[in-house]
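Enquirer: requesting a structural model of the entry that follows:
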Amino acid sequence: MTHAPQIKIPATYMRGGTSKGVFFRLQDLPEPCQVPGAARDALLLRVLGSPDPYGKQIDGLGGATSSTSKAVILSQSQRPDHDVEYLFGQVAIDRPMVDWSGNCGNLAAAVGPFAISRRLVAPERIPDNGLCAVRIWQANIGKTIVAHVPIANGVVQETGDFELDGVIFPAAEVRLEFLEPVNEDDGPMFPTGNLVDDLEVPGIGTLKATLINAGIPTIFVEARALGYTGTESQEAINGDPKALAMFETIRAQGALRMGLIQDLHEAATRQHTPKIAFVAPPTDYVASSGKPVAASEIDLCVRALSMGKLHHAMMGTAAVAIGTAAAIPGTLVNRAAGGGERTAVRFGHPSGTLRVGAEPRVINGRWTLTKATLSRSARVIMEGWVCVPWASAPPA
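Expert: Take a look at the predicted model:
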């Protein structure tokens, strides 16, 4: 019996923020995969090694966590004032699903460097030295991100002394600006019209919740209402199946209340959004690296779940939601941070701390968000070709 050979596709494996993913140029994908659909999803699933009932993604590039099971497809943008179009796919580990419903703020830090090095940015836009402002159209959510990428001697500078909690080695800083993550043309930032809702969750009770769509749809609840302190480690939550089931139940009810799904069963097919997080006032704790975090260093504590598990640090898009909610008096996040008005917040997460700026304002009686900012880092880990078994991949 003759078996089909593997195909080779140009690809780059990159770290962006506290995530890793496989990056492709759209033009390098097999022709059936250059458009959305089953062929593209099947290819990305096979590249990452999903679905894997063992949960390890041994036969692919996935790292068996939500932070490392990701794919990015980039192309030159045809939109005015944009350099590149960025499409993000969150690849499920144990099921045959690619979720295209949201953005990845962490990998957004790697989009600019990849676009520059793969000649998706016009050469005249790249300085010999300094910062290159790469204008990114985030295709999943239809928003603009500007990545300020350091350039040295005409090429992307990846090394540096910028430290990001959740990443062990320092690198060059990439500053991200999320422009108008929420504006007048979008649906309401608070889908229910309330800063705080009473969310009825069968089997758990009625919880106070802030339901916000800024950066990414996010459900915030109070840590104390669930018996937590907001300083929990990743193992404390992910090692407790009952806790994970509880959070998924809350997430599904919140998604329904936000109008993101019409039936609770749909939540299982929409794992990437919304996110769910729990907040608490600032408290001393020890980060996963062993570094002590003092209450005096932060404004509040936040723990967030992604793809059904507690995140080891913080998703970039969820950080935007945290910063936005913290700046709006009356939300649960703002209350946990001590109340009042603010334009930036520093919060504690399992791996350390993160600062995010946000500029929300009221226009025509409705909250909007002008800009959110945060700094990450990124670098190429490996580049070349990813090999995909021909029989398991869509035909070229």
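Enquirer: C-alpha from now on. contacts and neighbour counts both.
Expert: Fine.
Enquirer: in stretch 268-275, what's buried?
Expert: Buried residues in stretch 268-275, counted by 16 or more other CA atoms under 10 Å: 270, 271, 272, 273, 274, 275.
Enquirer: ok, for the third one, nearest residue in space, not its chain neighbours?
Expert: If you skip the residues right next to it in sequence, residue 272 has residue 307 as its closest partner in space, 5.7 Å away by CA to CA, 6 or more residues apart in numbering.
Enquirer: one more, please, to line up against the first structure:
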Amino acid sequence: MTTASTTHPAPQIKIAATYLRGGTSKGVFFKLQDLPVAAQQPGAVRDAILLRVLGSPDPYGKQIDGMGNASSSTSKAVILSRSTRPDHDVDYLFGQVSIDQPFVDWSGNCGNLSAAVGPCAIHMGLIDAARIPANGTATIRIWQANIGKTIVTHVPITDGQVQETGDFELDGVTFAAAEVALEFIDPAAEGDGNDGNAGAMFPTGHLVDELDVPGVGRISATLINAGIPTIFLNAQDLGYTGREPQAAINEDAHALARFEAIRAQGALHMGLIQHESEATNRQHTPKIAFVAPPSSYTTSSGKEVNARDVDLLVRALSMGKLHHAMMGTAAVAIGVAAAIPGTLVHRAAGGAEDAGAIHGGGAPRQSVRFGHPSGTLRVGAETALVDGQWQVTKAIMSRSARILMEGWVRVPGDVLVER
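Expert: Model (predicted):
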């Protein structure tokens, strides 16, 4: 016979939230002021709430008891507030919620969900009504708080409301929607790149480095801070073609372990971590991707991509798994790296194998269309060689966004107890 406990578990609390798709990702969006007071600043309580909302940590890897959908693309949270910075409309903070571990990674941005920030900010009343035209386009300036960068988004407006439906098609998303154009302003990190500075666009001072990876060997890599810190590898060096579907990588435990070993070594070279073991708790950054010259392949939806329709192929990993399409921030990194002669990305797109110096010569490429597991994506970058150093003023791409659900999320009240 069991005895009833004399203490009762804390009841559930409810928090206003909006569930949106942005690009090829989904996330739970909160207005900062709607969070419990203890979660309106960074810390354990905020992280505990977001983990419980998404259903993490889940040793089953399914997030059944939360809003997450068991992939890095759908285990995401966003906090928005009116911007306190001059010439900006909204502050945007992104949290990548681990699926099976008890942590939230705040180290980078989500480029896909960036497309949903402007529409959601309007929906939440964070943008002054005078800024919203009756019909046309609302230009919203976003401060990306994780990385301290500006994003300009152009949101279509019809009859004073965000236009969400339309005929813009995005590979990796089943249904068409309205196009949201994004400009990532000055997306590269700052620094001179000559002293291993983690803040530089090329932290090691080279366009191509040779990494000595324990258990893997020596491998060439382009290490770049643009959009998000990213490690680019040659597919051929790994025994791949660049046409690989998700399952070819994600069902190969040896391959995933090899990528993680390379990622950790790249993070050390980029100055993002001081010890290799730190990479375990920094899953969101850096990203790792492999590139290959154009080749025809079949996408995950069965569509044929012809080699002549792309400039190169890219497969990228996020949170330890091959992404089903392409992370938006990694797309920015691809666009910037493709623009700069000498990088592995530029070479895969048909560029010459220039020397690995940071001042590599040649004309920059203005845009690139690359193939990913779900289809293709075009991204542009405005770059220039100034005083022997590459600079990028902005990267440009289009995504779409749509509100899927709005109301409240509910979580057990004990998440408010700081541990």
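Enquirer: center of the first structure, which residue is that?
Expert: residue 104 (3.1 Å; CA atoms, centre = their mean).
Enquirer: in the second structure, what sits opposite it in the alignment?
Expert: In the second structure, the residue matched to residue 104 of the first structure (TM-score structural alignment) is residue 110.
Enquirer: again with residue 36 of the first structure
Expert: By TM-score structural alignment, residue 36 of the first structure lines up with residue 42.
Enquirer: if I look at that match, how far off is residue 165 of the second structure?
Expert: 35 Å (CA to CA, to the nearest Å).
Enquirer: could you pull out the helices for the first structure?
Expert: For the first structure, the helices defined by DSSP state H cover 38-48, 108-117, 234-238, 241-257, 316-327, 332-336.
Enquirer: quick one, what contacts the match of residue 104 of the first structure?
Expert: 94, 327, 328, 329 (CA atoms under 8 Å, 6 or more residues apart in numbering).
Enquirer: count the residues that sit near residue 174 of the first structure.
Expert: 26 (other CA atoms under 10 Å).
Enquirer: tell me which residue of the second structure lines up with it.
Expert: Match for residue 174 of the first structure (TM-score structural alignment): residue 180.
Enquirer: my guess is that match contacts residue 157, does it?
Expert: No - at 10.6 Å, residue 180 of the second structure does not count as touching residue 157 under the criterion of CA atoms under 8 Å.
Enquirer: residue contacts, the aligned residue in the second structure for residue 79 of the first structure?
Expert: Under the alignment (TM-score structural alignment), residue 79 of the first structure maps onto residue 85 of the second structure. Taking CA under 8 Å, 6+ apart, we find residue 85 of the second structure in contact with residue 143.
Enquirer: now residue 119 of the second structure
Expert: Per CA under 8 Å, 6+ apart, neighbours of residue 119 of the second structure: 155, 162, 401.
Enquirer: let me know the closest of those residues to residue 229 of the second structure.
Expert: residue 401 (24.4 Å; CA to CA).
Enquirer: which non-adjacent residue is nearest the closest one?
Expert: residue 22 (4.3 Å).
Enquirer: residue in the first structure paired with the one you found?
Expert: Under the alignment (TM-score structural alignment), residue 22 of the second structure pairs with residue 16 in the first structure.
Enquirer: for its match, grab the count of nearby residues.
Expert: Neighbours around residue 16 of the first structure, by other CA under 10 Å: 26.
Enquirer: same question for residue 59 of the first structure.
Expert: Neighbours of residue 59 of the first structure using other CA under 10 Å come to 12.
Enquirer: I'd assumed residue 49 was in contact with it.
Expert: Yes - Residue 59 of the first structure lies in contact with residue 49 (CA under 8 Å); the separation is 5.0 Å.
Enquirer: ok, average deviation of stretch 112-120 of the second structure from the first structure?
Expert: Superposed on the first structure, stretch 112-120 of the second structure shows a mean distance of 0.3 Å to its aligned residues (mean CA distance after the TM-score superposition for the first structure).
Enquirer: need the contact list for the residue nearest to residue 401 of the second structure.
Expert: 112, 113, 114, 115, 116, 399, 400, 401, 402.
Enquirer: same question for residue 160 of the first structure.
Expert: Residue 160 of the first structure touches 170, 171, 172, 173, counting by CA under 8 Å, 6+ apart.
Enquirer: same deal with residue 324 of the second structure?
Expert: Here residue 324 of the second structure is in contact with 172, 246, 372, 373, 374 (CA under 8 Å, 6+ apart).
Enquirer: count the neighbours of the corresponding residue of the first structure for residue 389 of the second structure for me.
Expert: For residue 389 of the second structure, the aligned position in the first structure is residue 366, judged by TM-score structural alignment. By the criterion of other CA under 10 Å, residue 366 of the first structure has 13 neighbours.
Enquirer: ok, the one 10 residues further on next?
Expert: Counted by other CA under 10 Å, the residues lying close to residue 376 of the first structure total 27.
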